[in-house]
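1. Fold the following for me, if possible:
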Amino acid sequence: MSVWITRLSSSAPGGLLVAVKDAIDVAGVVTTAGSAPVRARSETATADAACLSGVRAAGAVIVGKTTLTEMCVSPVGDNAVFGTPVNPLAPSLIPGGSSSGSAVAVATGEVDLGLGTDTGGSVRIPAACCGVVGLKTTWGRVPLGGVWPLAPSLDVVGPIARDVSGVVEGMRLLAPDWAELPAPARVVGRLRIEGVEDAVEKAIDQALKGLEVREVWLPGWDDTYEALDAIILGELWQAHHALLDADGVGEFVNGALHAGRDVTPRRLRDALAYRAAWQAEVSALLREVDVLALPTLVADPPPLSDFTRFPLTLLTAPFNLAGVPALAMPVPSDGPVPVSLQLVGPLNGEELLCATGLALELSLRR
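-> You can find the predicted model right below:
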């Protein structure tokens, strides 16, 4: 099972065990970003990424650096060079990416906390695929110094844990401004997106029973994907154009670099302008309800042998464009992989999401 690119430690008497995605600098280790040419061109990190300061201060042990999809680009979780982590719930299915190793390390009990990055769903998708909890943080809340950039205006760092309380512990380490949890959300806006399987929607509705739920919609949803593509590809090109056609770069990533080269300044400006309008639309809706609820994935995770047509980021990426936090957590359902509920909150509303997730976990256990 190819969970680790670099293994550092396996013991911490009484301490928290942490897995760090190999897109986040750890002092004394080369950051590979899951890419052979990046590894060959990189030097050993002389300092930890800024987001790890709380991890070190708490005395937690960094067990190692985990596998990811090359350069954080794909949401599948596979890696032809370093190996693909095996989904512990269903070995024939994808583990989800790009933070696949961190999610699998948590799901198998090797660590208490996994750290990943999320640009279009890369914390929430592997959490959903592996039956654990993942939190995409508000853009800018967790510092990005020393983190491999995919699209800097969308990238965030977030925690993965086996339950919501583990994510809360992770946020205490990641966010210096972490506050006491408020009361859970009172009004939940239920968002339904075309293309979700009926069984998934039913599991979400069942999990929300007992809460005040209102049906809501976001008229600008379908227009988010063009803006997302332009920003991700354009910023990927700006940050990493030197790797275009480099020896050892995978076909998928190289194709993304070629596409990024073709993103014109005008297309990127239009995408950034649309992002501002979309952020305003999402924020307005979150003044009418406390949180939004929808699935994380449209169906069970696809098999590793056939994932190309599965819309992995359909339900996650629009919230990266909005910059708001989103929590993915498993809820009871049939099948080897539980359905994942996605809760979305207002900017800097991670505490509200975690409080609501804890209340839901307690209710579902009962």
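2. C-alpha only now, for contacts and for neighbours.
-> Fine.
3. So what's the gap between stretch 168-188 and the chain middle?
-> 17 Å (C-alpha atoms, centre = their mean, to the nearest Å).
4. buried residues in it?
-> Applying a neighbour-count criterion of 16 or more other C-alpha atoms under 10 Å, one finds 168, 170, 171, 172, 173, 174, 175, 184, 185, 188 buried in stretch 168-188.
5. contact partners of that stretch?
-> With contacts defined as C-alpha atoms under 8 Å, 6 or more residues apart in numbering, stretch 168-188 is touched by 51-55, 58, 113, 141-142, 158-161, 211-214, 289-293, 351-357, 359.
6. how about a cut-off of 6 Å?
-> Residues from elsewhere that reach stretch 168-188 (C-alpha atoms under 6 Å, 6 or more residues apart in numbering): 51, 54-55, 142, 159, 212-213, 289-292, 351, 355-356.
7. And this one, please, so the two structures can be compared:
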Amino acid sequence: MKSPEFKDFKEIAQSLGLQLSDEELGQYYSALQPSFDGYVQLETLSQEKETPFNEAREGHLVDPQDNPLGAWYWKGEIVGAKTGLLVGKRVVIKDNVAVAGMPLSNGTSLMADFRPSEDATVVQRILGAGGTIVGQSVCENLCFSGSSFTSDTGPVRNPYDPSRSSGGSSSGSAVLLATGEVDMAIGGDQGGSIRIPAAWCGVYGLKPTWGLVPYTGAFPIEPSLDHLGPMARTVPDVARLLEVIAGPDGNDPRQKGLTFASSGDYMAALGQELRGFRLGVVKEGFGWPQSDPRVDDMVWGVSESLESKGVSLASVSIPWHRQAMLVWNAIAVEGTWAVMMKGNASGYGWKGRYSADLMSYWAKAWRQNAAALPATVKQLLLVASYMEEHTYGKYYAMAQNLAGELRRAYDNALKDVDLLVMPTLPMTATRLPGKDDPIAEQLNKAFEMVVNTAPFDVSGHPAMTLPCGLIDGLPVGMMIVGKYGDEATLLRFADAFARQVSSPPSPPEAVKLGQEQ
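-> The predicted structure is shown next:
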């Protein structure tokens, strides 16, 4: 560390409006020198206590000709323990989750040379349970998009129609599942980023209750929105992976003080029937301005067909659902600015495991080349900087306070039913925008689909997307939402639904092509 010179203090004092004379500033400068000497000693202490992973695990960036859908970022096999729930399972990790010795780019070339020195908690648990990590999947640039065109490695193409989006931000994870190249995947979700690509690629994706799965070792967006969760081609594999990765690790402040009565043996929830379930179809989840009526009709129709299976169906109104995006937007914009950008991918003031290397690397990377940020994040910086300068966090505070109202609205609706139901997304996969499309069009394509998914990142309720059919050859997802901490009920329903009503669609020729190549 380089200690400051007098001129550095003078520039800082002037920028802060402290109005200090040179004589006064000189006294501060002399008095504070021991503090900077202490930082040098602190670094020595930290290095003595750390035993970081400092080897490069074998692997390689994937050549475009071997990556026709753009879903792979890095291939490199890490074999886990010889016994455990995941023995024989091939697992891909979203490229915003630390795998020690492998790259962590988070979809941006600004992070291309960063190598974490510690495995994320979910990675440790997967390897400890016998899973084989086969690489990292492409994600959207800084995970700030629900489409799949912002990654600096190029677009991730939908396996059902390569001209269309695969959904984001866990784009590559969903595609690699749909093509059969992996059995399981880790995704991340702050506005729908597990459920969006899972729905558009015809696989299963579960956003757990906020805090159930430790976020330690993953690149954050905003702590009150951050989730990691399982994705797979079958419900039993979703349950199996969740059973491995769920539970407190003692390092994630998102988990402090939370208890989950049903967490643990998710596999035991499987193998039951649909009869007896009580579903509430949320009226406000249908008929958005951007909704495709055929998607609405399909989800309504599938829901109504469940009555013949012994399911009790009720129409439920939750007016708050239509206001939820106002809350999500304020938290996502100002919170992301404070934590991911100004807070150097970490923020301050919480007890847990920090990544000093990540903070240092990212802080320099984006400040030295902010022009390389995607349009979605540039938009965030413009809005959040204005709000910080003119409203001083007032609207972020309002939104966080209203988040409790939103959670209570869903809690009240769930008192009389087991699960809430609505379309995961209001439309099928949209066409990928071109590089020369107007910025406004790119921004619209990045966020137009999140209206049903993002509210549950704010409220924290568990939500899962189930494949329920095809429209023009493109998958449609039905979203189920459960009580706080009750992933077991979601998995029990999803498993019965897959066996009795609708399983994932058969791979089309585009999927087979991606798998063969």
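8. Quick TM-score on the pair, please.
-> In this superposition the chains share a TM-score of 0.93, using TM-score structural alignment, normalised by the length of the first structure; 364 aligned residues with a C-alpha RMSD of 2.1 Å.
9. Can you tell me the residue that sits opposite residue 264 of the second structure in the first structure?
-> Correspondence of residue 264 of the second structure to the first structure, assessed by TM-score structural alignment: residue 178.
10. for residue 246 of the second structure, same thing?
-> Residue 246 of the second structure maps onto residue 175 in the first structure, by TM-score structural alignment.
11. With residue 162 of the second structure instead?
-> Match for residue 162 of the second structure (TM-score structural alignment): residue 91.
12. just to revisit the earlier point, who wins for most neighbours among the contacts of stretch 168-188 of the first structure?
-> residue 159 (31 neighbours; other C-alpha atoms under 10 Å).
13. Superposed on the second structure, what's the mean shift for stretch 279-288 of the first structure?
-> Here the mean offset of stretch 279-288 of the first structure against the second structure after fitting is 1.0 Å, by mean C-alpha distance after the TM-score superposition for the first structure.
14. What separation do you get for residue 6 of the first structure and residue 62 of the first structure?
-> 11 Å (C-alpha to C-alpha, to the nearest Å).
15. Compare the two (neighbour count), which wins?
-> Comparing residue 6 of the first structure with residue 62 by neighbour count (other C-alpha under 10 Å), the higher total belongs to residue 62, at 24 against 17.
16. what about the equivalent of the more buried one over in the second structure, which helix or strand?
-> In the second structure, residue 62 of the first structure lines up with residue 133, judged by TM-score structural alignment. According to DSSP states H and E, residue 133 of the second structure maps onto strand 132-137.
17. That strand packs against which elements?
-> Counting contacts by 3 or more C-alpha pairs under 6 Å, 6 or more residues apart in numbering; DSSP states H and E, strand 132-137 of the second structure is packed against strand 72-79, strand 90-94.
18. How about residues contacting it?
-> Residues contacting strand 132-137 of the second structure (C-alpha under 6 Å, 6+ apart): 71-80, 90-95, 172-173.
19. just stretch 96-107 of the first structure next, same as before
-> 3, 19, 66-69, 72, 74-77, 85, 111, 114, 116, 122-123, 125-127, 129, 161.
20. Show me which residues of the helix or strand harbouring residue 331 of the second structure are buried.
-> Element membership for residue 331 of the second structure, per DSSP H and E: helix 324-336. In terms of neighbour count (16+ other C-alpha under 10 Å), helix 324-336 of the second structure has its buried residues at 324, 325, 327, 328, 329, 330, 331, 332, 333, 334, 335, 336.
21. repeat for stretch 451-461 of the second structure
-> Residues of stretch 451-461 of the second structure classed as buried: 451, 452, 453, 454, 455, 456, 457, 458, 459, 460, 461 (neighbour count, 16+ other C-alpha under 10 Å).
22. Residue in the first structure paired with the second one?
-> Yep, that's residue 452 of the second structure we're talking about. Aligned partner of residue 452 of the second structure by TM-score structural alignment: residue 315.
23. Report the contact partners of that match.
-> Contacts for residue 315 of the first structure (C-alpha under 6 Å, 6+ apart) come out as residue 296.
24. how much space is there between it and residue 362 of the first structure?
-> Distance of residue 315 of the first structure to residue 362 of the first structure, given as C-alpha to C-alpha: 25 Å.
25. ok so the match of residue 162 of the second structure is a helix residue?
-> No: assessed with DSSP: H, G, I helix; E, B strand; the rest coil, residue 91 of the first structure is coil; it does not lie in a helix.
26. do you know how far it is from residue 124 of the first structure?
-> The value you get for residue 91 of the first structure to residue 124 of the first structure, if C-alpha to C-alpha is used, is 19 Å.
27. just residue 18 of the first structure next, same as before
-> In terms of C-alpha to C-alpha, residue 18 of the first structure sits 18 Å off from residue 124 of the first structure.
28. Comparing those two, which shows the higher neighbour count?
-> Comparing residue 18 of the first structure with residue 124 by other C-alpha under 10 Å, the one with more neighbours is residue 124, at 37 against 28.
29. any idea what that one aligns with in the second structure?
-> For residue 124 of the first structure, the aligned position in the second structure is occupied by residue 195, per TM-score structural alignment.
30. list the contacts for its match?
-> 205, 465.
31. before we move on, the earlier item: which pair in the buried residues of helix 324-336 of the second structure spans the largest distance?
-> Across the buried residues of helix 324-336 of the second structure, the longest distance by C-alpha to C-alpha is 17.6 Å; it joins 324 and 336.
32. how much distance is there from the longest helix belonging to the second structure to the middle of the chain?
-> Counting residues, the longest helix found in the second structure (DSSP state H) is helix 22-49. Helix 22-49 of the second structure sits 39 Å away from the centroid of its parent chain (C-alpha atoms, centre = their mean).
33. what stretch of the second structure does stretch 337-351 of the first structure fall on?
-> Counting by TM-score structural alignment, stretch 337-351 of the first structure sits on residues 474-488 of the second structure.
34. Kindly report the same for stretch 100-111 of the first structure.
-> Using TM-score structural alignment, stretch 100-111 of the first structure pairs with 171-182 in the second structure.
35. mind listing the strands for the stretch 251-400 of the second structure?
-> Here the stretch 251-400 of the second structure has its strands, by DSSP state E, counting those that start in this stretch, at 278-282, 312-316.
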